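> One predicted model, sequence on top.
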Amino acid sequence: MTTPSRLPDPYGQGGGANLADILERVLDKGIVIAGDIRINLLDIELLTIKLRLIVASVDKAKEMGIDWWEDDPALSSRARHNELARENAELRERLAQLEPARPQREEAP
């Protein structure tokens, strides 16, 4: 025989399911939290910090046009590969420009 929980419903046995439902809704729909912090001294703006926080699933973020992590070499192996390929092409181009300018040495017999 199980004893009923004394905790209110959000914290009782149904709380896990409720939390999962809320998390699923937030990730599916997305949520935006925005705020600004301004520090003024005698009507002179010294500092402004704009904070924007978006919580959404990857699919929802892509649907909204947010995909910055795909181009960040620290987060994406594809972006890292693209960056290395671009850098390699630049180095090859620079080498090709330097090669014709270098005098050719005559080889000793």
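Nice, I can see it.
> can we go C-alpha only for contacts and neighbour counts from here?
Noted.
> need the longest helix for the chain.
Scanning the chain for the longest helix, with DSSP state H as the assignment, gives helix 77-101.
> List the residues that contact the residue nearest the centre of the chain.
For the chain, the residue nearest the mean C-alpha position is Trp69 (4.0 Å; CA atoms, centre = their mean). Counting by CA atoms under 8 Å, 6 or more residues apart in numbering, Trp69 touches Leu75, Ser76.
> ok, which stretches of this structure are strands?
Secondary structure of the chain by DSSP state E: the strands cover 31-41, 44-55.
> Redo those as TSV? Include mean neighbour count.
Below are these laid out as TSV (neighbours: other CA atoms under 10 Å):
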stretch	mean neighbour count
strand 31-41	10
strand 44-55	11
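> okay, pairing it with this:
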Amino acid sequence: MSEPTLPAGRPLTAARPATGSGGGANLADILERVLDKGIVIAGDIQVNLLDIELLTIKVRLLVASVDRAKEMGIDWWEHDPSLSSGSRRQDLVEENTRLREQLELARGGRSEQ
């Protein structure tokens, strides 16, 4: 009896993923390809009750490397103050200091109870 084959004529056993130490290399290759090319996952979730739409959630997910995202014109993380460090954080520290000084001046004019 002959071994089952795939349409290309290769034995079915050759199509099985490698296990053990070679499996990690395959996963790394797949991850590298996904990050290089990018992948988009889109979906909508809708909750209805008696034909009345109660909730709609639209999910759009892009997985790509930073370089690939920049090539596509996506760079929102560079302008998001909650994600960027440095100048924005320093601005907040300076504003906090200034407000504390103003509070102390306002308290200084009145007697504390």
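That came through fine. None of the values given here were measured: they were computed from a predicted structure.
> Relative to Val66 of the second structure, how far out is Glu78 of the second structure?
Counting by CA to CA, to the nearest Å, the gap from Glu78 of the second structure to Val66 of the second structure is 11 Å.
> the more surrounded of the two?
Val66 (14 against 11; other CA atoms under 10 Å).
> what lines up against the more buried one once you look at the first structure?
Matched across to the first structure, Val66 of the second structure falls on Val58, judged by TM-score structural alignment.
> could the strands of the first structure go into a markdown table alongside distance to Gly16 of the first structure?
Output for these, formatted as a markdown table (distance: least, CA to CA, whole Å):
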| stretch | distance to Gly16 of the first structure |
| --- | --- |
| strand 31-41 | 21 |
| strand 44-55 | 20 |
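> if we can go back for a sec, after alignment, which residue of the second structure pairs with the residue nearest to the centre of the first structure?
Using TM-score structural alignment, Trp69 of the first structure sits opposite Trp77 in the second structure.
> Same question for Arg80 of the first structure.
Match for Arg80 of the first structure (TM-score structural alignment): Arg88.
> which residues does that match contact?
Counting by CA under 8 Å, 6+ apart, Arg88 of the second structure touches Pro81.
> ok, now Gln46 of the second structure?
Contacts of Gln46 of the second structure (CA under 8 Å, 6+ apart): Glu53, Leu54, Leu55, Thr56, Ile57.
> Quick check, the fourth one in contact with Gly43.
No. With contact defined as CA atoms under 8 Å, Thr56 of the second structure does not count as touching Gly43 (10.6 Å).
> Thanks again, I'm all set now.
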